[in-house]
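Chemist: Sequence first, predicted model second:
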Amino acid sequence: MQSIFLFFGALSALIGVGMGAFGAHGLKNAISPEMLTVYQTGVSYQMWHALGLLGVALIRRHDPESKLLTWAGWLMLVGIVLFSGSLYLLAMMDLKQLGMITPFGGVSFLIAWLLLAVYAARKPQARRYS
């Protein structure tokens, strides 16, 4: 699938908006303010990285064979699942042990952005695409 990261970016944004609305309306009085903040952090990072996935998808249209871009996209997706997913479950189910998973998602995000920066640094000046 040529536009796999476009698909996952759009799907992640859809889910992020839904999770944000659920948190604002469904969880507001159901969980503590501290856990609601944890939940909102998951939503925020999911939305930023959904946009990151869309960016990777757009860049890959000009360089579909780039391994750096492919790895960056997959790591962003893994980061969303591990980081945001663990925060959602931690907040809603009060499963403190899930806090051990969250940093792996954060590291996935960091490596994804690093790979994107390395890709940008290695590419020659922007070319005009017609």
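Modeler: Looks like it came in fine. Numbers count the residues shown, from 1 in each chain.

Chemist: all contacts plus neighbour counts: C-alpha atoms, from now on.
Modeler: Will do.

Chemist: can you pull the contacts of the most centrally placed residue in the chain?
Modeler: With distances taken as Cα atoms, centre = their mean, the residue of the chain nearest its centroid is residue 49 (3.1 Å). If you count contacts by Cα atoms under 8 Å, 6 or more residues apart in numbering, residue 49 has them with 9, 76, 77, 80, 109.

Chemist: another structure for you, compare them:
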Amino acid sequence: MGTIFMAQLMGALYGLLAVIFGAFGAHALKRKLTPELLQSFETGVKYQMYHAIVLLVLAFNLNFDRPLDSAIVNCFIFGTLLFSFSIYALCWGAAKGNKPRFLGPVTPIGGLLLVMGWALLLYSFVSNLI
């Protein structure tokens, strides 16, 4: 699959799921999670929606003629997956009384990928000026 299609597909999917998970968190999980866990869950939803929008904007604005463009999109896709979805799993596990410890290190790896995506995007803009 092409990079533009993947960015469009994943941006739309992440946006759709962010709305669903946001509603699920606001209604169904509000009674099951502590305020701290609910705030963590909402952070996952926010970051997922932010990066869904970024993926869609990139898909319609980048030429995707450089490997750097694909690296940016991949960082955002996999970073969002690891960051937000590990938060969801940790919160849901804690609500069930079972905190999956193996997911603890996954969240910061996802966050690092998101930071790398933003850094590469900045680099792509600055490199055009040099």
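Modeler: Cool, the structure landed. Owing to the predicted nature of the structure, the values given are computational and were not obtained by experimental measurement.

Chemist: overall similarity of the pair, as a TM-score.
Modeler: With the length set by TM-score structural alignment, normalised by the length of structure 1, the two chains reach a TM-score of 0.88; 123 aligned residues with a Cα RMSD of 1.5 Å.

Chemist: sorry, back to before: among the contacts of residue 49 of structure 1, which one has the most neighbours?
Modeler: Neighbour counts for those, by other Cα atoms under 10 Å, peak at residue 76, which reaches 31 neighbours.

Chemist: Wait, residue 78 of structure 1 touches residue 105, no?
Modeler: Yes - under the criterion of Cα atoms under 8 Å, residue 78 of structure 1 is in contact with residue 105, at a separation of 6.6 Å.

Chemist: Once aligned, what mean separation remains between stretch 45-53 of structure 2 and structure 1?
Modeler: In the superposition against structure 1, stretch 45-53 of structure 2 averages 0.6 Å from its aligned positions (mean Cα distance after the TM-score superposition for structure 1).

Chemist: residue range for that stretch in structure 1?
Modeler: Matched against structure 1 by TM-score structural alignment, stretch 45-53 of structure 2 falls on residues 43-51.

Chemist: hang on, the earlier thing: state the three-state secondary structure for the residue nearest to the centre of structure 1.
Modeler: Secondary structure, DSSP: H, G, I helix; E, B strand; the rest coil: residue 49 of structure 1 is helix.

Chemist: What's residue 115 of structure 2 aligned with over in structure 1?
Modeler: Per TM-score structural alignment, residue 115 of structure 2 is aligned with residue 110.

Chemist: Can you give me the distance of that match to residue 89 of structure 1?
Modeler: Residue 110 of structure 1 sits 22 Å away from residue 89 of structure 1, going by Cα to Cα, to the nearest Å.

Chemist: Which stretches in structure 1 count as strands?
Modeler: Here structure 1 has no strands by DSSP state E.

Chemist: Please identify the buried residues of stretch 22-37 of structure 1?
Modeler: By neighbour count, with 16 or more other Cα atoms under 10 Å as the criterion, the buried positions of stretch 22-37 of structure 1 are 23, 27, 31, 35, 36.

Chemist: So which of the contacts of residue 49 of structure 1 belong to helices?
Modeler: Members of those lying in helices (criterion: DSSP state H): 9, 76, 77, 109.

Chemist: Show me what the first one aligns to in structure 2.
Modeler: Applying TM-score structural alignment, one finds that residue 9 of structure 1 aligns to residue 11 in structure 2.

Chemist: In contact with its match, which residues?
Modeler: So residue 11 of structure 2 contacts 51, 52, 53, 54, 55, 56 (Cα under 8 Å, 6+ apart).

Chemist: Now restrict those residues to buried residues only.
Modeler: For these, buried by 16+ other Cα under 10 Å: 51, 52, 53, 54, 55, 56.

Chemist: And the buried residues of stretch 22-37 of structure 1, which is closest to residue 43 of structure 1?
Modeler: Nearest to residue 43 of structure 1 among those: residue 23, at 8.8 Å, using Cα to Cα.
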